[in-house]
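Enquirer: I would like to see how this sequence folds:
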Amino acid sequence: MRLAFVASHTSVAQEARHALVERYGEVPPAEAEVIVALGGDGFMLRTLHTYRALEVPVYGMKLGQVGFLMNKYRAEDLPGRIAKAHAAVLHPLEMHTVDVAGVERKALAFNEVSLIRQSNQAAHLEVKLDGEVKLPVLVCDGVLVATPAGSTAYNLSAYGPILPLDANVLALTPISAFRPRRWRGAILPHRTEVSLRILDPGKRPVSATADFHEMRDVLRVDVRQAEGRGVSLLFDPEHNLEQRILDEQFAQD
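Expert: Here you go, the predicted model:
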């Protein structure tokens, strides 16, 4: 099995990478059958962004603080584990922003797109779904659009719903909504285009972030699922991503 090994910059991840290369050999990512990522969830997201165009499956092993997207680290019989692994296809979101200077930018997000106020003033946002205004004014600290894989991350911390991986839906979740007071978000069909317009960008500036790509002083943000850009993430059968998402709904901590 042709394996490529990538690791976060921590000493423990780099030492593990060296040991695995010594044991199994390695090839460049472009020539690999599987890319093995060593680190935490943040490093996994960067790996998916860096190598998604190669269309090579990624198998992660946890050597970081958070490892929801990772398997347990074990050096023994790595090719055998990968051969038995279950694939979960992650479909990213595409974020298109226009800032107050008229500059347009795009970025992808495998977890979520989030809008956050940049000042002590609450953000005032207009929310459109497929071109139809659903909330003329949302007063909040922010709002996010999360994929099923990302629904257990920032979305869960903001009291958004956990989404089954194969549900073909997205979560639209407010962050500390002040008005409408009773609005707790929505579950949307995965093909919904979400358009968020900042109503008072001069007095109430807002930033937009797709995973770790941040755009400041945005005026409008459009979010939709990126077509034809799925990435395969591999999981050990006993801890596949669908089961993890289900178990997270019954977590006790």
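Enquirer: going forward, measure contacts and count neighbours with C-alpha atoms only.
Expert: OK.
Enquirer: and the next helix or strand past the longest helix along the chain?
Expert: Secondary structure of the chain read by DSSP state H shows that its longest helix is helix 11-24. Sequence order places strand 34-39 as the next helix or strand after helix 11-24, per DSSP states H and E.
Enquirer: how much space between residue 171 and residue 18?
Expert: 40 Å (Cα to Cα, to the nearest Å).
Enquirer: comparing those two, which residue is more hemmed in?
Expert: Using other Cα atoms under 10 Å, the more surrounded residue of residue 171 and residue 18 is residue 171, with 24 against 13.
Enquirer: name the helices or strands packed onto the longest helix of the chain?
Expert: Applying 3 or more Cα pairs under 8 Å, 6 or more residues apart in numbering; DSSP states H and E, one finds that helix 11-24 contacts strand 3-7, strand 34-39.
Enquirer: let's compare: structure for the following, please.
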Amino acid sequence: MASKIAFLASSAPVAQTARTALITRYGNYEPAEADVIVALGGDGFMLRTLHGTQDLPAPVYGMNRGTIGFLMNEYSESDLVDRLNAAEEEVINPLTMTAMDRDGVRHDALAINEVSLLRAGPQAAKLRISVDGRVRLAELVCDGALLATPAGSTAYNYSAHGPILPIGSDVLALTAIAAFRPRRWRGALLPKTAMVRFDVIEPEKRPVMADADSTSIDNIDWVEIRSEPSISHRLLFDPGHGLEERLISEQFA
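Expert: Below is the predicted model of the structure:
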């Protein structure tokens, strides 16, 4: 029973207005004290909320006050408690990224959607890709590459022509971004347990940046990425509108 609700909102005026109206109607608790956290905004705000509350026991229920809202439910003020009590839970695991920059500084970050490597100069990037310690692609000439979770497979991954992954699948999508050579290489499906490493070839001439859910690291030397099963994000969706249904529907849109 959702009796203690924490309302969080993006800085957008429409989200702030919604938060004020909902607090007036239902009250408000601190996230650490709440039974459920309601996030008001778009998908970007939902990702920030999930990152910021990952150590709290309360699940997160999003209501769309942004644009796309793939991770959000429809906004409605009047029947919130009933919707929260009827909501279905999806549990997802993030990716963990370890990146070493050219100054020898290590950077660690988590990504719910994807970790992407992108060229940071006028020339195409050159990347070496290894999976579980074995070189699988000695040289990929490209604008970049990314590793996506099932939850993130409809985001940047899909825009880069990567596959949409069923939410319950134990696989990750490795997708090239504007690959030049190998000319027709589009990527690979990898087991969720895989450790993926990107080494930047000619980093001085062809600088590369890494991005994990908008945490950006410049001048990358190498990046290692794997799924992090020790961290679980709990999302709530209205019945019949969960991530699995959305991922299927997206393929027939």
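Enquirer: ok so, going back, from the helices and strands packed on helix 11-24 of the first structure, which stretch is densest packed?
Expert: Highest mean neighbour count of those: strand 34-39, a mean of 26 (counted as mean count of other Cα atoms under 10 Å).
Enquirer: not counting its neighbours along the chain, what's nearest the aligned partner of residue 93 of the second structure in the first structure?
Expert: Using TM-score structural alignment, the partner of residue 93 of the second structure in the first structure is residue 91. Distance criterion Cα to Cα, 6 or more residues apart in numbering; nearest residue to residue 91 of the first structure, sequence neighbours excluded, is residue 230 at 4.4 Å.
Enquirer: run a quick neighbour tally on that neighbour.
Expert: Burial measure for residue 230 of the first structure: 17 neighbouring residues, criterion other Cα under 10 Å.
Enquirer: ok, for residue 7 of the second structure, nearest residue in space, not its chain neighbours?
Expert: Excluding the flanking residues, the one nearest residue 7 of the second structure by Cα to Cα, 6+ apart is residue 38, at 4.9 Å.
Enquirer: correct me, but that neighbour touches residue 65?
Expert: No. Counting by Cα atoms under 8 Å, residue 65 is not a contact partner of residue 38 of the second structure; they are 11.7 Å apart.
Enquirer: quick one, what contacts residue 186 of the second structure?
Expert: 161-162, 175-176, 179 (Cα atoms under 8 Å, 6 or more residues apart in numbering).
Enquirer: so where in the first structure does stretch 161-181 of the second structure end up aligned?
Expert: Against the first structure, stretch 161-181 of the second structure falls on residues 159-179 (TM-score structural alignment).
Enquirer: so which residues make contact with that stretch?
Expert: 137-149, 151-152, 155-156, 158, 183-190, 241-242, 245-246, 249.
Enquirer: over to stretch 231-249 of the second structure?
Expert: Outside stretch 231-249 of the second structure, the residues that reach it (Cα under 8 Å, 6+ apart) are 50, 54, 58-62, 70-73, 83-84, 86-94, 151, 154, 164-168.
Enquirer: same question, stretch 116-127 of the second structure
Expert: In this structure, residues lying in contact with stretch 116-127 of the second structure by Cα under 8 Å, 6+ apart are 138-147, 198-202, 205-212, 218.
Enquirer: let's see that with 6 Å instead.
Expert: Identification of contacts with stretch 116-127 of the second structure by Cα atoms under 6 Å, 6 or more residues apart in numbering yields 139-146, 199-201, 206-211.
Enquirer: which residues does the corresponding residue of the first structure for residue 6 of the second structure contact?
Expert: Matched by TM-score structural alignment, residue 6 of the second structure corresponds to residue 4 in the first structure. Applying Cα under 6 Å, 6+ apart, we find residue 4 of the first structure in contact with 26-29, 32, 35-36.
Enquirer: which of those ranks first by neighbour count?
Expert: Neighbour counts for those (other Cα under 10 Å) peak at residue 35, which has 27 neighbours.
Enquirer: the second structure: matching residues for stretch 129-145 of the first structure?
Expert: With TM-score structural alignment as the criterion, stretch 129-145 of the first structure aligns to 131-147.
Enquirer: got the end-to-end distance for the matching stretch?
Expert: 12 Å.
Enquirer: and if you look at stretch 224-236 of the second structure?
Expert: OK, stretch 224-236 of the second structure end separation, Cα to Cα: 30 Å.
Enquirer: try stretch 159-178 of the first structure
Expert: From its first residue to its last, stretch 159-178 of the first structure covers 15 Å (Cα to Cα).
Enquirer: what lines up against residue 43 of the first structure once you look at the second structure?
Expert: Using TM-score structural alignment, residue 43 of the first structure pairs with residue 45 in the second structure.
Enquirer: could you do residue 102 of the first structure as well?
Expert: Matched to the second structure by TM-score structural alignment, residue 102 of the first structure sits across from residue 104.
Enquirer: can you get me a residue count around its match?
Expert: 10.
Enquirer: and it, that one's in a strand?
Expert: No. Per DSSP: H, G, I helix; E, B strand; the rest coil, residue 104 of the second structure lies outside any strand segment and is coil.
Enquirer: report the contact partners of it.
Expert: Counted by Cα under 6 Å, 6+ apart, residue 104 of the second structure has zero contacts.
Enquirer: measure it to residue 191 of the second structure for me?
Expert: Per Cα to Cα, residue 104 of the second structure is found 30 Å from residue 191 of the second structure.
Enquirer: can you check residue 92 of the second structure too?
Expert: 15 Å.
Enquirer: higher neighbour count, these two?
Expert: More crowded of residue 92 of the second structure and residue 191, by other Cα under 10 Å: residue 92, with 18 against 12.
Enquirer: contacts only, for that one.
Expert: Counting by Cα under 6 Å, 6+ apart, residue 92 of the second structure touches 232-233.
Enquirer: residue 226 of the second structure: which element?
Expert: Remark: residue 226 of the second structure resides in strand 220-227, with elements defined by DSSP H and E.
Enquirer: to which residue of the first structure is residue 79 of the second structure aligned?
Expert: So, by TM-score structural alignment, residue 79 of the second structure is matched to residue 77.
Enquirer: doesn't residue 98 of the first structure belong to a helix?
Expert: No. Going by three-state DSSP, the assignment for residue 98 of the first structure is strand, not a helix.
Enquirer: leaving out sequence neighbours, find the closest residue to it.
Expert: Distance criterion Cα to Cα, 6+ apart; nearest residue to residue 98 of the first structure, sequence neighbours excluded, is residue 104 at 4.5 Å.
Enquirer: distance of the one you found relative to residue 200 of the first structure?
Expert: Counting by Cα to Cα, the gap from residue 104 of the first structure to residue 200 of the first structure is 19 Å.
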